[in-house]
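Q: Could you look at this predicted model? Sequence included:
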Amino acid sequence: MQLQVARIGKPHGIRGEVTVQVLTDAPEDRFVPGTELTVEPAAKGPLTVISARWNKDILLLGFEEITDRNGAEELRGVKLFIDTETVDEDDDEGWYEHELVGLKARVGDDVVGTVSGLRTLTVQDLLVVEDGRGEEILVPFVEAIVPEVNIEDGYVLLTPPEGLFELNKPEDKKDAAPADTKEAGQ
């Protein structure tokens, strides 16, 4: 499966380097010189990394196929992908979104929904679970709440805190008593 790891921004300098918007948590592993990246649109690649360096908070990449600023300018907006099947993963605790989507969300033996996405945030990730009514529940993707991910058997086991699945209920379903009490007291 193809996983997007970056999007190319503007050129940097005159030797073909480009700035990139990094979309991976391990840029030091993804942009090693010699790495061949699949691109979208396909007509612009594939591209082979020859250099990767940081300029303040911006990653700069150089490609074997691009040697000048004009070539770098033509890459603006191009998406960079890796093939997840060929990547060696040392971390058995991580999952890609495409591996999680479609898994049944269980609390004990009860199925409470289906994983429909993963929101990657700076502090922690959130599993997006769609319940039987089509509502989304955001579940903190931490071991205390998601102690088991079983890709082979097709489920994630949840131990949610009380009220987690009630947090996303629409306002019109909540108790309207306070508004009625206010009118009666006037």
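A: It's in.

Q: drop to CA atoms for contacts and neighbour counts, all remaining ones
A: Will do.

Q: For my notes, confirm residue 71 occurs in a helix.
A: Yes - assessed with DSSP: H, G, I helix; E, B strand; the rest coil, residue 71 lies in a helix.

Q: count of neighbours near it?
A: 17 (other C-alpha atoms under 10 Å).

Q: ok, it - contacts?
A: Neighbouring residues of residue 71 by C-alpha atoms under 8 Å, 6 or more residues apart in numbering: residue 16.

Q: Buried residues, stretch 71-84. List them.
A: 71, 72, 73, 75, 76, 77, 78, 79, 80, 81, 82 (16 or more other C-alpha atoms under 10 Å).

Q: The protein: strands as residue ranges?
A: 2-12, 17-22, 36-40, 47-55, 58-63, 79-83, 104-107, 110-119, 126-130, 136-140, 148-150, 155-157 (DSSP state E).

Q: Switch the ones you listed over to TSV; also include distance to residue 181.
A: Putting the strands of the chain into TSV (distance: least, C-alpha to C-alpha, whole Å) gives the following:
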stretch	distance to residue 181
strand 2-12	54
strand 17-22	53
strand 36-40	59
strand 47-55	61
strand 58-63	57
strand 79-83	57
strand 104-107	38
strand 110-119	35
strand 126-130	35
strand 136-140	31
strand 148-150	46
strand 155-157	42
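
Q: Residue 94: which of the ones you listed is closest?
A: Closest approach to residue 94 among the strands of the chain (C-alpha to C-alpha): strand 148-150, 9.9 Å.

Q: structure B:
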Amino acid sequence: MTPQHTEGPDAHPDLVEVTVGALGRAHGIRGDVAIDLRTDEPERRFADGARLRVEGSTRVLTVESSRWHSGRLLVHFVELADRTAAEGARGLVLVTDVPSDEVPTEEGEYYDRQLLGLAVETTDGRAVGTVRDVLHPGPQDLLEITTDAGIRLVPFVEALVPEVDLAGGRIVVADVPGLLTDLADEPDQADEPA
């Protein structure tokens, strides 16, 4: 269950603030709101009774109920009693505090914050950089990795990232030509002695 903290993350150093969504258009007359999701776990973050803060404020919205409608999550908040209140809240960004050691419910899934700063190694153990960011441009997430050759974007798929070792503070990336270095920097296979 989502922690029900309304204090800022500084009040509890073992908590981190995460963005879970933004309020979209009002739906219907009773004040339901479409949510622009910013979480992979909407059922967890928008569970009945969850208390979510409006980003940058102490205002709290309490989830009374949620449901899926035509591929969108619709949420009714206790504090938004009707359509007028829901329309006035459009655009608000919702955050919550979660334990820093919380992990996703699905195995093999990771929160962005768990990956940031991890050392990056090739499959043969060569250190090549650090995870700088996790990007979500579309259907495929990308790891933004800082290397000696500059910033590299690596699709976050098992074929290219076969191992994530959170306890060891590292991820392993396949040593595919051109993925982590410029092709011009790769040794030419034809020049190597036979």
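A: It's in. Please read all numbers here as calculations on a predicted model, not as lab measurements.

Q: Residue 92 of the first structure is nearest to which of the strands of the first structure?
A: When these are compared by C-alpha to C-alpha, strand 148-150 sits nearest residue 92 of the first structure, at 11.1 Å.

Q: In the second structure, what range does the closest one match?
A: Taken onto the second structure by TM-score structural alignment, strand 148-150 of the first structure occupies residues 163-165 there.

Q: mean distance, the matching stretch to its aligned residues in the first structure?
A: Mean deviation of stretch 163-165 of the second structure from its aligned counterpart in the first structure after superposition (mean C-alpha distance after the TM-score superposition for the first structure): 1.8 Å.

Q: Identify the residues contacting that stretch?
A: 170, 171, 172, 173.

Q: Kindly recompute the last result at 6 Å.
A: The set of residues external to stretch 163-165 of the second structure that reach it, using C-alpha atoms under 6 Å, 6 or more residues apart in numbering, is 171, 172.

Q: Quick check: buried residues in that stretch?
A: For stretch 163-165 of the second structure, the neighbour count (16+ other C-alpha under 10 Å) marks 163, 164 as buried.

Q: Would you mind giving the residues in the second structure matched to stretch 49-68 of the first structure?
A: Aligning stretch 49-68 of the first structure against the second structure (TM-score structural alignment) gives residues 63-82.

Q: Can you point out the buried residues in that stretch?
A: Under the neighbour-count criterion of 16+ other C-alpha under 10 Å, stretch 63-82 of the second structure has 63, 64, 65, 66, 73, 74, 75, 76, 77, 78, 80, 82 buried.

Q: how about JSON lines for those, with distance to residue 130 of the second structure added?
A: Below are those laid out as JSON lines (distance: C-alpha to C-alpha, whole Å):
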{"residue": "63", "distance to residue 130 of the second structure": "38"}
{"residue": "64", "distance to residue 130 of the second structure": "42"}
{"residue": "65", "distance to residue 130 of the second structure": "41"}
{"residue": "66", "distance to residue 130 of the second structure": "39"}
{"residue": "73", "distance to residue 130 of the second structure": "35"}
{"residue": "74", "distance to residue 130 of the second structure": "38"}
{"residue": "75", "distance to residue 130 of the second structure": "38"}
{"residue": "76", "distance to residue 130 of the second structure": "41"}
{"residue": "77", "distance to residue 130 of the second structure": "41"}
{"residue": "78", "distance to residue 130 of the second structure": "43"}
{"residue": "80", "distance to residue 130 of the second structure": "44"}
{"residue": "82", "distance to residue 130 of the second structure": "48"}
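
Q: what two of those residues have the greatest distance between them?
A: That would be 73 and 82, which, of those, are the farthest apart (C-alpha to C-alpha) at 17.4 Å.

Q: Grab the nearest non-local neighbour of the most centrally placed residue in the first structure.
A: Against the mean C-alpha coordinate of the first structure, by C-alpha atoms, centre = their mean, the closest residue is residue 120 at 4.8 Å. Nearest non-adjacent residue to residue 120 of the first structure, counting by C-alpha to C-alpha, 6 or more residues apart in numbering: residue 126, 6.6 Å away.

Q: Go ahead and confirm that neighbour touches residue 139.
A: Yes - contact status for residue 126 of the first structure versus residue 139: in contact at 5.3 Å, counting by C-alpha atoms under 6 Å.
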